[in-house]
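S.K.: fold the following and give me the result.
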Amino acid sequence: MVLLDIRNAALAYRGRAALDGVDLCVAGGQTVALLGPNGAGKTSLLRLAAGRLPPKRGSVRVFGRDPARDSATRRRIGFVPQEIALYPRLTVAENLDVFAQLAGLKRPARRSAVAAVLDQTAIEQVADRPVGALSGGYQRRVNLAASLVTRPDLILLDEPTQGVDLAARAAIHKVLEILRKQGAAIVVSTHDFSESERLADRVAFLSAGRLVREGSLADLLRPLAAASPEYEVLLDTPPEPEAEAALRLAGFCTAELSDATSWRAARAAAEGVDGAALLSDLRDAGVPVAEIRIRRPGLEALYRNIIPTGGALP
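M.R.: Next up is the predicted model:
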């Protein structure tokens, strides 16, 4: 069953285009990852799907209704913003009670809803602690819990694991996997390619407000199965000029999606290179190598092929 159906949607802020002719359908039990550079329109698409904004053109339907006009439909949507949208001086349980009240739940229903979502997200142990005293990982988990107090069928998440440690990331992933198995439709905007590969059934690539490629994860990755492996060098610190020259001489360039501590080799340059020998040669040249990764190309390689440089909105 299609829970979210977006057709030819366009959106503009103060006369500037944010989305232009986007089509996206998500069924129950599916997770769709939105990938694209900052400013490509991912957050705008989530706000459109949540009914926070009406489209300038086209249509948005959740369970066949317009969420921007129908409050009952909006209550069936859980929206998790990138920002921590919580009250820092209130406890976790008090925050969840406030969000349940804002959603229209009466006191007895709120009590049971808060207890259920504390258990669902495995945060009972911090229920009585002020949110402002929690680690960033726990705040992200409470942020997710706040969106689930009404047991939504459609969950929209904007960078849900940004800046969290591995334990919090795994905990959030576990909740999302359970929700998908229970039949929820999930749309997650992320810059994390490994997160997308782990969670998503389908992937949608956004560039400059347009959906430029969309499909099942398996279909998108199938053409890469026979491709040459990728070589990536991870550095302890950004390289000095001499070390940078050694990296470039070995066929490496800075990874477009990372900082100066991640360098990737063109496939032709890396073909047949022995990883241990490369590590030794680079260290002998003064390159502060922490790790060399040799891996089969995945979503990140596909992203580099699909998204043009400057794929953000002007």
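S.K.: drop to CA atoms for contacts and neighbour counts, all remaining ones
M.R.: Noted.
S.K.: state the distance from the residue sitting nearest the centre point of the chain to I307.
M.R.: Nearest to the geometric centre of the chain sits T190, at 2.0 Å (CA atoms, centre = their mean). For T190, the distance to I307 equals 15 Å [CA to CA, to the nearest Å].
S.K.: ok so, going back, I'd say the residue nearest to the centre of the chain and D158 touch.
M.R.: Yes - T190 is within contact range of D158, at 6.8 Å (criterion: CA atoms under 8 Å).
S.K.: thinking again about what came up before, quick one, what contacts the residue nearest to the centre of the chain?
M.R.: With contacts defined as CA atoms under 8 Å, 6 or more residues apart in numbering, T190 is in contact with A33, L34, L35, D158, E159, P160, S196.
S.K.: to check against the first, give me the structure of this:
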Amino acid sequence: MAEPLVRLAGAVLAYRERRVVDRVDLALRAGETLALLGPNGAGKTSLMRLIAGRLAPGAGAVRVGGQDPFRVRAARRAIGWVPQEIALYPRLTVAENLGVFAQLAGIGRRRRAQAVAEAMAVTDIAAMEARPVGLLSGGYQRRVNIAASLMGCPALVLLDEPTQGVDLVARAAIHAVLGRLRAGGTAILVATHDFAEAERLADRVAFMAQGRIVREGALADLLAQLRAGAPEHEVALSLPPGPPAEAALRRAGFAPSQTPLVWRAASRAGQGLDGAALLGALRAQGVPASEVRVRAPGLEALYLDALHDDAVVLRPAEALRLTGGAIR
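M.R.: As a prediction, this is how the structure comes out:
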């Protein structure tokens, strides 16, 4: 098997004596997509900055293509960095923006137009080339942001929340871009708070909390291990629960999702009861439950299981957000 394009060994990064990246080991191969998930403050962006060569580790090693990206310019040129913020010039057109980034990437004048055209083709934004970036929708701006990172034909692309704040159509377009990059052999590391996005894009996932990777592996393998256990339960309510009903739901191991009429439980909740029995037990306690859905656990359950097994303590507000289908 080929040597990984990216390898971290015991990487440490500290701010004011607090470790925000704590002895991380990680590997990523060409043509592979790795999704990095974790609550706010877990260290995801700091880890990506280490890999991008923006920061130097205080201990351990970071290598991209066998070289230190902080010290070796050639290693940094092999990396495309797509920050969470839109890092473009709003008054310049799409083509003008990409021309600037091509120049910054060291692409000569003769090759610049071709490089811009190729990046626009991969990201499917050629129709917008004469439009000022500031007049584009958020989804198109994010695709231009990705195109700007491709000027040097990087072997590795790092994306921090690439679909934040965009609609479903724009999200699908961005996912298609990442699919084309992966098919072309580009390694992709994407930090996301969205479980559905990670399930759609990733070959492998790494869960991060308190600066550490608490679990990592092939997504299909990790889900298969989890699904060998108890299923997940979800309760649909006919109306918002009052305090007694809410207390009964919480005692049963449920927490509210993104909508107050759907409550979800970890895979351990409801063990020993089928859906009908659980529905009856909740109704007997005054819960306005219309149905109980039983399903195989997904990535959300895998994440919570990883944090539970590693005894990672979340703030109450963060734990509540985690049960809503996406970590915010």
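S.K.: work out the TM-score between the chains.
M.R.: Scored against TM-score structural alignment, normalised by the length of the first structure, the superposed chains reach a TM-score of 0.86; 304 aligned residues with a CA RMSD of 3.0 Å.
S.K.: so which of the contacts of T190 of the first structure is the closest to L166 of the first structure?
M.R.: P160 (12.8 Å; CA to CA).
S.K.: the closest one maps to what in the second structure?
M.R.: Counting by TM-score structural alignment, P160 of the first structure corresponds to P162 in the second structure.
S.K.: the closest residue in space to that match that isn't next to it in sequence: neighbour count?
M.R.: The shortest distance from P162 of the second structure to any non-neighbouring residue, by CA to CA, 6 or more residues apart in numbering, is to Q84 (6.4 Å). Q84 of the second structure has 16 neighbouring residues, counting by other CA atoms under 10 Å.
S.K.: state the distance from the aligned residue in the first structure for Q84 of the second structure to L90 of the first structure.
M.R.: Counting by TM-score structural alignment, Q84 of the second structure corresponds to Q82 in the first structure. The spacing between Q82 of the first structure and L90 of the first structure, counted by CA to CA, is 20 Å.
S.K.: filter the contacts of T190 of the first structure to the buried ones?
M.R.: Buried by 16 or more other CA atoms under 10 Å: A33, L34, L35, D158, E159, P160, S196, out of the contacts of T190 of the first structure.
S.K.: nearest to L148 of the first structure, of the residues you listed?
M.R.: Nearest to L148 of the first structure among these: P160, at 13.6 Å, using CA to CA.
S.K.: right, and that closest one touches V80 too?
M.R.: Yes - using CA under 8 Å, P160 of the first structure is in contact with V80, at 7.2 Å.
S.K.: which residues do these two both contact?
M.R.: Taking CA under 8 Å, 6+ apart as the criterion, P160 of the first structure and V80 both touch L144.
S.K.: run the chain-centre distance for the lengthiest helix in the first structure.
M.R.: For the first structure, the longest helix by residue count, based on DSSP state H, is helix 166-181. Chain-centre distance of helix 166-181 of the first structure: 13 Å, with CA atoms, centre = their mean, to the nearest Å.
S.K.: which residues does R77 of the second structure contact?
M.R.: A105, G152, P154.
S.K.: trace the first one over to the first structure, please.
M.R.: In the superposition onto the first structure, A105 of the second structure corresponds to A103 when matched by TM-score structural alignment.
S.K.: tell me where the stretch 1-150 of the first structure has helices.
M.R.: Assigned by DSSP state H, counting those that start in this stretch, the helices in the stretch 1-150 of the first structure fall at 42-50, 71-74, 92-102, 107-120, 136-147.
S.K.: cool, the stretch 201-314 of the first structure as well?
M.R.: Along the stretch 201-314 of the first structure, counting by DSSP H, counting those that start in this stretch, helices occupy 217-221, 241-249, 267-270, 275-284, 299-306.
S.K.: by contact count, what packs against the fourth one?
M.R.: The criterion is 3 or more CA pairs under 8 Å, 6 or more residues apart in numbering; DSSP states H and E, and the helices and strands that helix 275-284 of the first structure contacts are strand 289-295.
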